[in-house]
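Student: Pasting the sequence and the predicted model now:
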Amino acid sequence: MRNATVGALAYEFLFEVYRKMDHDRKSGFIQSLPDQNGTQREAFYHEAMGHWEWIGGVLGQVGVLKALQQPPPPPWARPTSMPRNDFSYPVMTLAECGVADFSNFETFDNYCVAMFSFEYLHSHFMSAGGLVDLALRSPSFLNSVASRDDIFRIEGTDRVRFDQARYEEKVMTRWRGRLDNRNIRPKSSA
């Protein structure tokens, strides 16, 4: 069994966060919100879309994203007792993430949570037949993730296929069977 590291997947997720923030900036939809110290930060807004919520959750749990203060709800919104965390900001650059030490998170359960999050993201942007859209992945995806994980089949320098059957066998068997806590946790509390 070959697995990508949680660190390599975190890098891919941060790449996606920056890609979305850049798109939001170009579209005029980026928001700046205060952090815990009142400093204005450009926000990653997951828009309550699962594929961005899950990668944001993983990045928050490994310390790459921090929550921002929530803006007041629109006047038409109903009150809710559920705490919201729709906005966050990256606390490191891609270069910093690429050399960060995530070894305290490298467990199979954490890998399963991270790969579940990747599959959720991938399924949203997937090309026909399970092809990974390499135009959306980072330049290091092929070497850092695809070539190191048996869920991916490399069919050439520009073609990588996500093997759904292998994913089901490896990740979802664990997910459905013995993975009650579906959060990334440090080894000391895993």
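Tutor: Sure thing, it's come through. Residues are numbered from 1 along each chain as shown.

Student: going forward, measure contacts between C-alpha atoms and count neighbours the same way
Tutor: OK.

Student: Please look at F44 and H23 and confirm they touch.
Tutor: No: using C-alpha atoms under 8 Å, F44 makes no contact with H23, being 10.7 Å away.

Student: quick one, longest helix in the chain?
Tutor: The longest helix of the chain (DSSP state H) is helix 6-27.

Student: Can you tell me the closest non-neighbouring residue to W52?
Tutor: In this structure, W52 finds its nearest non-sequential neighbour in H46, 5.1 Å apart by C-alpha to C-alpha, 6 or more residues apart in numbering.

Student: so who does the residue nearest the centre of the chain touch?
Tutor: The chain has I55 as the residue nearest its centroid, 2.3 Å off, counting by C-alpha atoms, centre = their mean. I55 makes contacts with 13, 114, 117-118, 121, as judged by C-alpha atoms under 8 Å, 6 or more residues apart in numbering.

Student: what are the ranges of the helices in this protein?
Tutor: Assigned by DSSP H, the chain shows helices spanning 6-27, 50-61, 94-99, 108-125, 141-144, 164-167, 173-177.

Student: Tabulate the ones you listed (CSV), appending distance to D133.
Tutor: Listed next are these as CSV, based on distance: least, C-alpha to C-alpha, whole Å:
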stretch, distance to D133
helix 6-27, 13
helix 50-61, 15
helix 94-99, 20
helix 108-125, 7
helix 141-144, 11
helix 164-167, 15
helix 173-177, 25
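
Student: mind checking which of the ones you listed is nearest R78?
Tutor: helix 50-61 (21.2 Å; C-alpha to C-alpha).

Student: angle of that closest one against helix 6-27?
Tutor: 120 degrees (axes from the mean of the first three to the mean of the last three C-alpha atoms, to 10 degrees).

Student: What residues sit buried inside helix 50-61?
Tutor: For helix 50-61, the neighbour count (16 or more other C-alpha atoms under 10 Å) marks 51-61 as buried.

Student: here's the one I want to compare it with:
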Amino acid sequence: MQNATVAALAYELLFEVYRKMDLDRKQGWLLSLPDENGTLHEAFYVEGSGHWEWPAVVLKQIGALKPLYEPNPPRWTTRLPGQSRIFFKPVMTLDECEAANFLRFETFDNYCVAMFSFEYLHGHFAYRAGLVNLDIRSHRFLKSVAPQDDIFAMEGPDCVRFDEARYQEKVMTRWRNGLDDRNIRPKKGA
């Protein structure tokens, strides 16, 4: 069994967050929200979609994103009075993420949560054209994820096929049978 590292998957998730923020910026949807000190930060919004929430939670749990809250959501949102929407601000650049030491998170269960988040995000956009094209991967994908993980089959120097059957066998079997805590947790004693 070959697994990409949690660190490599975290980089890919953060890469997609930055791409989504770039798209939101181009479309005029990117908000700046204050942190606890009142400093404004560009905010990544999960759009109330689990497809973005899973990666955001993974990145929050490893320390790459921090939540920000929109204090007064627009009237058209379906929130209860006084309830705010959650946004996130990146607290790591991609270079910092690439250099970060995530060894304390390198467990098979954490790998399963990270890979589930990665595939869940990819699967969502496979059916929604015009948003973020997840067929475009980071410069690291062909080196740090695809050849390191038996879920991906290299079919040429830059051609990668996702093996759905292997994903189901490896990740989803664990997901359905015993992975009750679906959060990224540091190794015990780390």
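Tutor: It's in. Just so it is clear, the model here is predicted, and its values are computed rather than measured.

Student: rewinding a little: F44 and H23 of structure 1 - which one has more neighbours?
Tutor: Taking neighbours as other C-alpha atoms under 10 Å, F44 of structure 1 and H23 compare with F44 leading, 27 against 13.

Student: From the centre of structure 2, point out the most distant residue.
Tutor: Distance from the C-alpha centroid of structure 2 peaks at P81, with 29.3 Å (C-alpha atoms, centre = their mean).

Student: circling back to that earlier point, list the buried residues for the longest helix of structure 1?
Tutor: Buried, per 16+ other C-alpha under 10 Å, within helix 6-27 of structure 1: 6-21, 24.

Student: swap in stretch 74-86 of structure 2?
Tutor: 84-86.

Student: do the same with stretch 149-164 of structure 2
Tutor: Residues 150-152 are the ones in stretch 149-164 of structure 2 that count as buried (16+ other C-alpha under 10 Å).

Student: hmm, who's touching that stretch?
Tutor: Residues beyond stretch 149-164 of structure 2 that count as contacts (C-alpha under 8 Å, 6+ apart) turn out to be 1-4, 142, 146-147, 166-167.

Student: can we see that at 10 Å?
Tutor: 1-5, 115, 119, 141-142, 145-147, 165-171 (C-alpha atoms under 10 Å, 6 or more residues apart in numbering).

Student: matching residues in structure 1 for that stretch?
Tutor: Using TM-score structural alignment, stretch 149-164 of structure 2 corresponds to residues 149-164 of structure 1.

Student: In a markdown table, list the buried residues of helix 50-61 of structure 1 along with distance to E106 of structure 1.
Tutor: Output for the buried residues of helix 50-61 of structure 1, formatted as a markdown table (distance: C-alpha to C-alpha, whole Å):
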| residue | distance to E106 of structure 1 |
| --- | --- |
| H51 | 22 |
| W52 | 22 |
| E53 | 21 |
| W54 | 18 |
| I55 | 16 |
| G56 | 18 |
| G57 | 16 |
| V58 | 13 |
| L59 | 14 |
| G60 | 16 |
| Q61 | 13 |
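
Student: re earlier: so what sits against both of F44 and H23 of structure 1?
Tutor: 17, 30.

Student: quick revisit: mean distance, the longest helix of structure 1 to its aligned residues in structure 2?
Tutor: Its aligned residues in structure 2 lie a mean 0.5 Å from helix 6-27 of structure 1 after superposition (mean C-alpha distance after the TM-score superposition for structure 1).

Student: How far does that helix sit from its chain's centre?
Tutor: 8 Å (C-alpha atoms, centre = their mean, to the nearest Å).

Student: do the same with stretch 93-106 of structure 2
Tutor: 14 Å.

Student: now stretch 139-149 of structure 1
Tutor: Here the centre of stretch 139-149 of structure 1 is set off from its chain's centre by 15 Å, with C-alpha atoms, centre = their mean.

Student: Name the residues of it that are buried.
Tutor: Neighbour-count burial for stretch 139-149 of structure 1, counted by 16+ other C-alpha under 10 Å, picks out 141-142, 144-148.

Student: what's the counterpart of the residue nearest to the centre of structure 1 in structure 2?
Tutor: By TM-score structural alignment, I55 of structure 1 lines up with P55.

Student: still on that earlier bit, can you say which of the contacts of stretch 149-164 of structure 2 are buried?
Tutor: 3-5, 115, 141-142, 145-147, 167, 170-171.

Student: from those, which is closest to F102 of structure 2?
Tutor: For those, the closest approach to F102 of structure 2 (C-alpha to C-alpha) belongs to T5, at 9.0 Å.

Student: From P73 of structure 2, how far off is L80 of structure 2?
Tutor: 10 Å (C-alpha to C-alpha, to the nearest Å).

Student: again but with E119 of structure 2, I slipped
Tutor: From E119 of structure 2 to P73 of structure 2 the distance is 30 Å (C-alpha to C-alpha).

Student: what's the nearest residue to A146 of structure 1 if we skip its chain neighbours?
Tutor: The nearest residue in space to A146 of structure 1 (C-alpha to C-alpha, 6+ apart) is F152, at 5.3 Å.

Student: roughly how far apart are that neighbour and N3 of structure 1?
Tutor: From F152 of structure 1 to N3 of structure 1 the distance is 10 Å (C-alpha to C-alpha).
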